[in-house]
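[1] sequence-free structure coming up:
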């Protein structure tokens, strides 16, 4: 039971980090402003690192990360295409990133609360994800106009 909750929480970290990475990859194709581009690159590295940590921990425990569903990726892509169609300003991109990161914080906080029996390592990785998202939100606020 504990192992199951631990695996579920780690899987949640993997999914959220991969979703964030996919979103950043998509935004990077649309951004011309060097300042926000650098910020997005930094965020991408964070997502990659925490996804890797959660995946390695899953493997160590005998689990295996699941892939993010194709439909989920398609929906996100469509939403971003529409959202960046008319407005690619740093302020609008920052607004989108803040909204996405906020969803990540809420999702991960719910998962941590629901999966309270997950082990300390998994709880720590999930907590680190939340702190990173909150930091990203603060950093993106500088681009809002």
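    Now that the structure is in, tell me what you want to look at. If you're wondering where the values come from, they're calculated on a predicted model, not measured in any experiment. Numbering: from 1, shown residues only.

[2] all contacts plus neighbour counts: C-alpha atoms, from now on.
    Will do.

[3] hey, where'd the helices end up in this structure?
    2-28, 34-60, 70-84, 90-114, 120-140 (DSSP state H).

[4] among the ones you listed, which is the most enclosed?
    helix 2-28 (a mean of 21; mean count of other Cα atoms under 10 Å).

[5] how big is the angle separating that helix from helix 90-114?
    On the basis of axes from the mean of the first three to the mean of the last three Cα atoms, to 10 degrees, helix 2-28 is oriented at 180 degrees to helix 90-114.

[6] Which neighbouring elements make contact with helix 2-28?
    Packing partners of helix 2-28 (3 or more Cα pairs under 8 Å, 6 or more residues apart in numbering; DSSP states H and E): helix 34-60, helix 70-84, helix 90-114, helix 120-140.

[7] and here's the other structure:
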């Protein structure tokens, strides 16, 4: 497996880990049952995509993405401060949409900087990006 493939798969791992951490952090503030179910389904799919990327990295005997504790703390702190005074369903959906947009942007950067990647890693990255776009559409009804 090429270095570009590994870097893209690490990007997928990073994005899915951040998404799962965000959902885990914000879930305790969700009062709308429908939104709670939606976020749980998203977390499950993020986990599946994360595991696909991890499996491919391990097959190639490469080093997987290592979680950056500072980034995780900043994410959690940002979510808590952003929802401190507004835990409305609309606001929580907006926060999650913003996160999905950041995920898409980050994956676009990875794809642009690692243009020598091959099919498998590209497919997983595109699966994540497609999923993020669908999440945005699903969350719009809660705005």
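    Done, it's in. Computed from a predicted model, the values in this text were never measured in an experiment.

[8] Quantify their similarity with the TM-score.
    Here the TM-score for the pair of chains, by TM-score structural alignment, normalised by the length of the second structure, is 0.97; 143 aligned residues with a Cα RMSD of 0.9 Å.

[9] mind putting the helices and strands packed on helix 2-28 of the first structure in JSON lines, distance to residue 13 of the first structure included?
    Formatted as JSON lines, these follow (distance: least, Cα to Cα, whole Å):
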{"stretch": "helix 34-60", "distance to residue 13 of the first structure": "7"}
{"stretch": "helix 70-84", "distance to residue 13 of the first structure": "16"}
{"stretch": "helix 90-114", "distance to residue 13 of the first structure": "7"}
{"stretch": "helix 120-140", "distance to residue 13 of the first structure": "6"}
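
[10] For residue 25 of the first structure, find the nearest of those helices.
    Nearest to residue 25 of the first structure, of all those, is helix 34-60, at 7.7 Å by Cα to Cα.

[11] Which elements pack onto that closest one?
    helix 2-28, helix 120-140.

[12] From residue 71 of the first structure, how far out is residue 137 of the first structure?
    Applying Cα to Cα, to the nearest Å, the value for residue 137 of the first structure to residue 71 of the first structure is 26 Å.

[13] what sits against residue 117 of the second structure?
    Neighbouring residues of residue 117 of the second structure by Cα atoms under 8 Å, 6 or more residues apart in numbering: 2, 3, 4, 5, 8.

[14] try 10 Å this time
    1, 2, 3, 4, 5, 6, 7, 8, 9, 111 (Cα atoms under 10 Å, 6 or more residues apart in numbering).

[15] for residue 34 of the first structure, same thing?
    Neighbouring residues of residue 34 of the first structure by Cα under 10 Å, 6+ apart: 40, 90.

[16] what residue of the second structure matches up with it?
    With TM-score structural alignment as the criterion, the equivalent of residue 34 of the first structure in the second structure is residue 33.

[17] out of the helices and strands packed on helix 34-60 of the first structure, which comes closest to residue 60 of the first structure?
    Proximity to residue 60 of the first structure (Cα to Cα) singles out helix 2-28 among these, at 10.7 Å.

[18] could you give the angle of the closest one to helix 34-60?
    Going by the same axes, to 10 degrees, helix 2-28 of the first structure makes 160 degrees with helix 34-60.

[19] Figure out how far helix 2-28 of the first structure is from the centre of its chain.
    6 Å (Cα atoms, centre = their mean, to the nearest Å).

[20] same check, this time on stretch 64-75 of the first structure
    How far stretch 64-75 of the first structure lies from its chain's middle: 13 Å, per Cα atoms, centre = their mean.

[21] equivalent range in the second structure for that stretch?
    The aligned range for stretch 64-75 of the first structure is 63-74, by TM-score structural alignment.

[22] List the contacts of that stretch.
    6-7, 9-14, 17-18, 21-22, 53-58, 75-80.

[23] picking up where we left off before, how about the helices and strands packed on helix 34-60 of the first structure in a markdown table, adding distance to residue 41 of the first structure?
    Output for those, formatted as a markdown table (distance: least, Cα to Cα, whole Å):
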| stretch | distance to residue 41 of the first structure |
| --- | --- |
| helix 2-28 | 8 |
| helix 120-140 | 12 |
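
[24] Would you tell me which of those helices gets closest to residue 86 of the first structure?
    Nearest of those (Cα to Cα): helix 2-28, 13.6 Å.
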